[in-house]
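Novice: okay, sequence plus prediction incoming.
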Amino acid sequence: MVPYPFAKPSLARKIILGYSIVVGLAMASGGYAIYNFSILNNITETVLRRDLVLAQSRSDILEHLIAEARNEAKYFILKDPDYLSLFRERGEAFDRVVKRMAGMSAGPDERGTLDKTASLHAAYAEDVSARAARLAEGKPVSLDEVPPPVFEELYGLITTMISDGRRSLDAAVIASNAQADKARQATILAVVLAGLASVSIALVIVRSIHERVRKLDDGTRQIASGNFAYALDDPSPDELGSLARSFNQMAAKLGELDRMKADFVSCLSHELRSPLTSLKEATSLMQDLVAGPVTPKQERLLKIIENDGDKLLRLINDLLDLSKMEAGMMPLNVHPARVEEVLKHAVQEIQPLAVGKGVHMVSLISPDLPVIRMDELRIQQVVTNLLHNAIKFTERDGTVTLSSTETPEGVQVSVKDTGRGIPPEAQARIFDKFHQVDPVMTGASGGTGLGLPIARHIVEAHRGRIWVESHPGEGASFAFVLPVARTPVTTGDT
């Protein structure tokens, strides 16, 4: 058994089916218009080819009959046989017209009337012939018999036929006009309905495809932003439905890979932190001469081990923090606090780095900023990270400015440097983890690409937002805003 072709319609079949309906409606409306105009054409043809000819023929037989009567009278008055010949010629013409009319008659009533007309005319001709014979025999013929009584009956019948024909012609014209109006209205209605149906079908097809493609586009954006839990709900069996299911499978696999990666990083970081901590403690004990005296060269080597160990521990701690933040497991110690104090502590912490590199630090902290609910240590971590990056990417004798102000959104903190700036193509991904701007463009190297992603997670956990503004050669400005909210922060609020 051959399956029904649209039981599981593909997208192409849906489009073909929809536009087939549109074409069918157009053909149906066109066929209906042709049908109505065909009826109108038949009526018009009947009026032109039959009714008008019959009307002219009725006038002709009346003219022939009147001419016969005149020739009859002249013959019996003047006794001139030429008038009798003219009478008979007109009679023959009369008979020919009646015969032609009989061939064009449409119904029995018309044929009956024409038969009676022919019969009366034959009687009239016989009466005239009989009186002409008596006149030829020298018998007297009374002029009172000219024309005979049968003439009056025939004349009345023909005039009635003419009147009836005119009424019939008027009725045919009225019917033709009515049919023309009907055809015009029906055609307009059919075209309008077909057009509305066609537009509706096209809109349904386009809207259904556009809506589903829009959802797929939204899903792609969600996946690109890291939301691998996003799923499309499209049970349709066509190509877009199949694409949606493949999209969901892809998102699930990407989510699984992301979880595996996070678990791996978390596990690896945890396993590395313990021996590094032990190594750091052992180095500290050796520097404290617990294991005995050390030479200056050994002291330098121990310092290198200590510094590199600190870098590794910071990297591992950043990896663990980022893994917890992405999993929503990073607690926040949120309570009302003043931003000014947090900013001052961050400046004090980072000042030695600025002095060591020869970068000027400028603080423009507005007084009397509103108290906001925040985790002071985490917000200080954000500010310190932004200041550290600004100093790193600013050349000697440059300036790093820390400012704060109140805006309609809340309290805004900005860190601006006078470095080389960030290219526009790199700004879109500046907050992605492990992403680093090309050192050739920024004039600095190093870093893990984790500081800004961690800062973004911390700010967004406080219901704030963070962004960057930069033009190459004009430095960069990183800013974040924290809302002055009365509602508690969702993540780990205490």
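Specialist: On my side now, so go ahead.
Novice: only C-alpha atoms from now on, for both contacts and neighbour counts.
Specialist: Fine.
Novice: and stretch 314-322, how far from the chain's centre?
Specialist: A distance of 47 Å separates the centroid of the chain from that of stretch 314-322, by Cα atoms, centre = their mean, to the nearest Å.
Novice: my bad, should have said stretch 232-240
Specialist: On Cα atoms, centre = their mean, the centre of stretch 232-240 falls 18 Å from the chain's centre.
Novice: let's bring in a second model and compare:
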Amino acid sequence: MNLRLGITGKLLVWFLVIIAIFYGTILVLYINVQQVVRLSGTIVAKNYAIASGTKKMMEALLSTEENKQKYLLLKKADYLVFFNEAQRAFEENLAQVTRLTTMGHEISDVWREINDAYATYPDAAQVSDYLAGEVKNPAAVDTFWVPESIINEWITKISVERLKNEEEIEYATRELNRKGRLSAKNGLVGLAVSSLVGLLGIFYLAYSMIRPLRELMDGIREISSDRLSSPLKVRSQDEFGELAHAFNEMSNRLRKEERMRSDFISMLSHEIRTPLTSIRESVNMIREEVMGPINNRQEKFLKIAGSEISRISDLLSHLMQASRLEPGLLNMQLEPIDPHTFVAECTNSIKLAAEAKTIDMRVQIPPQLPPIVGDRKQLQQAMLNYLSNAIKFSEPDTCITIGVRQHQSKNRLSFFVKDNGPGILEADQAFLFNKYFRGQRERERLEGVGLGLSIVKNIVESHHGTVWVNSQVGKGSTFGFTLPSAPE
């Protein structure tokens, strides 16, 4: 099953990908922040409470032992009061630590052991009741004291737990630092990935849109320049793929219609040529008085008829030649061609027509040029079409220039014909090499069907060359074609 996505679908998919990456990054950051908050809450609620409580408990135990010794030595009730206050401080801090279990925190079993052991001795409330009573039994005081060995044991255990708690705080602080750095890293990575995916998406979508548009524009240019475009490659199933399909169908239909038109013109020209030849021979026989003598008036009209028959015959020849000389259909006999010899042969062939209008022909060719490879007769026909047009549009007593230039890369040669004619309108220059095209001024002044330059284009493109023109109204025109030179 082929998944077909249009341009809107592609944009939506890429948008969803970016959104997924963005919210994925937010989710990871949220989880890391939750871990940081949980860890920091544990430090504040548990570790700081244990750190504060252990310090106060050790101070309280030392104070109880100190006041106990003073009371036993001096027998002053004040020391018993101080003993009771230190005892109460110890109980409060011990209760604060043991209450951590009710808050969901895990604490060492040492605190439960200390709490259970302390419960076997009179607590601060009992000592306070004794101090508040009016009748005091001195013998009861001896039951208040916790043995010094037990106090030392408790202080040792509390000190050990205090060290463990400090280690937990240090580990938790490091973990907080690591989580913080990890959160920042994940945020930057997520931002970078989102930006990269967005940028790649922009480039991909732009490329997927620009490439078919560029291919389509090239195909349209080929059709507009009277060339049949090759089929476009359909690389996608979106709107651009449908556009390429439509263009290929149009191009294929134009190709078929062009072939039908060429076949029709060729067939029609061939069918007309046979009776036309019979008519021309009949007119010639009458003019030569084979059928009997003719008068001057008959001679005049027969001459006009012969001229018109020749014009129609030339027109049919051009039509047949245009249908035959299309790129890819030429039967070429390739051979090395020397540019000097080639230009000399062309100028000699057109010399009489130039002399008839007293037009001077000048040749500009560098002394050493590499040869070209091509069909001599066809290339001569292309050059003679240029020369014929230059003579046709040039005024008498002017000159035309035939030349060859070598490109800087030295692997291409440009043949050109420059005249001093009226020039060509800029709007017409883009269509000069199209079939049957003739400019407005040429249609008004001269006869023709507009096939000469089209024939030149077909011949040159069959030799892997290009045709070109430079012209300004009132300053003449330069027509040329560029061909690859023969490899050394």
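Specialist: Perfect, thanks for sending it. Keep in mind the model is a prediction, meaning the values are calculated, not measured.
Novice: what comes into contact with stretch 401-421 of the first structure?
Specialist: Contact with stretch 401-421 of the first structure is made by 361-366, 369-370, 386-387, 390-391, 393-395, 398-400, 441-443, 470-484, as judged by Cα atoms under 8 Å, 6 or more residues apart in numbering.
Novice: other SSEs contacting the one helix or strand Gln126 of the second structure maps to?
Specialist: Element membership for Gln126 of the second structure (DSSP states H and E) is helix 124-132. Using 3 or more Cα pairs under 8 Å, 6 or more residues apart in numbering; DSSP states H and E as the contact test, the elements touching helix 124-132 of the second structure are helix 77-98.
Novice: how close does the helix it packs on sit to the first structure?
Specialist: Once fitted to the first structure, helix 77-98 of the second structure is off its aligned match by 2.6 Å on average (mean Cα distance after the TM-score superposition for the first structure).
Novice: one more: stretch 12-19 of the second structure?
Specialist: Relative to the first structure, stretch 12-19 of the second structure is 2.4 Å off (mean Cα distance after the TM-score superposition for the first structure).
Novice: that stretch maps to which residues in the first structure?
Specialist: Using TM-score structural alignment, stretch 12-19 of the second structure lines up with residues 16-23 of the first structure.
Novice: can you give me the buried ones in the matching stretch?
Specialist: Under the neighbour-count criterion of 16 or more other Cα atoms under 10 Å, stretch 16-23 of the first structure has 18-19, 21-22 buried.
Novice: show residues contacting that stretch.
Specialist: 194, 197-198, 201-202, 205.
Novice: buried residues of the helix holding Gln126 of the second structure, list them for me.
Specialist: Across helix 124-132 of the second structure, burial judged by 16+ other Cα under 10 Å covers 124, 127.
Novice: just give me how far that helix sits from the chain centre.
Specialist: How far helix 124-132 of the second structure lies from its chain's middle: 88 Å, per Cα atoms, centre = their mean.
Novice: now that helix against helix 77-98, angle please.
Specialist: Interaxial angle, helix 124-132 of the second structure versus helix 77-98 (axes from the mean of the first three to the mean of the last three Cα atoms, to 10 degrees): 160 degrees.
Novice: I'd like the next helix or strand past helix 124-132 of the second structure.
Specialist: Downstream of helix 124-132 of the second structure (by DSSP H and E), the next one is helix 138-141.
Novice: once aligned to the first structure, how far is that following helix on average?
Specialist: Following superposition, helix 138-141 of the second structure is found to deviate from the first structure by 8.4 Å on average (mean Cα distance after the TM-score superposition for the first structure).
Novice: so what's the gap between that helix and the chain middle?
Specialist: Relative to the chain's own centre, helix 138-141 of the second structure is displaced by 96 Å; criterion: Cα atoms, centre = their mean.
Novice: one more: stretch 74-86 of the second structure?
Specialist: Centre-to-centre, stretch 74-86 of the second structure and its host chain are 88 Å apart (Cα atoms, centre = their mean).
Novice: list the buried residues in that stretch.
Specialist: 79-86.
Novice: what do we get in the first structure for Ala353 of the second structure?
Specialist: So, by TM-score structural alignment, Ala353 of the second structure is matched to Ile350.
Novice: quick one: residues in contact with the helix or strand hosting that match.
Specialist: Using DSSP H and E, Ile350 of the first structure sits in helix 339-357. Applying Cα under 8 Å, 6+ apart, the external contacts of helix 339-357 of the first structure come out as 360-361, 365-367, 369, 371-372, 376-377, 379-381, 383-384, 387-388, 391, 396.
Novice: contacts only, for the aligned residue in the first structure for Phe82 of the second structure.
Specialist: With TM-score structural alignment as the criterion, the equivalent of Phe82 of the second structure in the first structure is Leu86. Neighbour list for Leu86 of the first structure: 68, 71 [criterion: Cα under 8 Å, 6+ apart].
Novice: how close does the strand or helix carrying Asp263 of the first structure sit to the second structure?
Specialist: Using DSSP H and E, the element containing Asp263 of the first structure is helix 239-287. Aligned to the second structure and superposed, helix 239-287 of the first structure gives a mean residue distance of 2.1 Å (mean Cα distance after the TM-score superposition for the first structure).
Novice: show me what that helix packs onto, helices and strands only.
Specialist: helix 149-224, helix 296-326.
Novice: in TSV, list those along with distance to Ala69 of the first structure and mean neighbour count.
Specialist: Shown next, in TSV, are these (distance: least, Cα to Cα, whole Å; neighbours: other Cα atoms under 10 Å):
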stretch	distance to Ala69 of the first structure	mean neighbour count
helix 149-224	8	16
helix 296-326	121	16
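Novice: turn these into CSV, including distance to Leu135 of the first structure.
Specialist: What follows is those, written out as CSV (distance: least, Cα to Cα, whole Å):
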stretch, distance to Leu135 of the first structure
helix 149-224, 19
helix 296-326, 136
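Novice: wait, which of those helices is closest to Arg429 of the first structure?
Specialist: helix 149-224 (11.2 Å; Cα to Cα).
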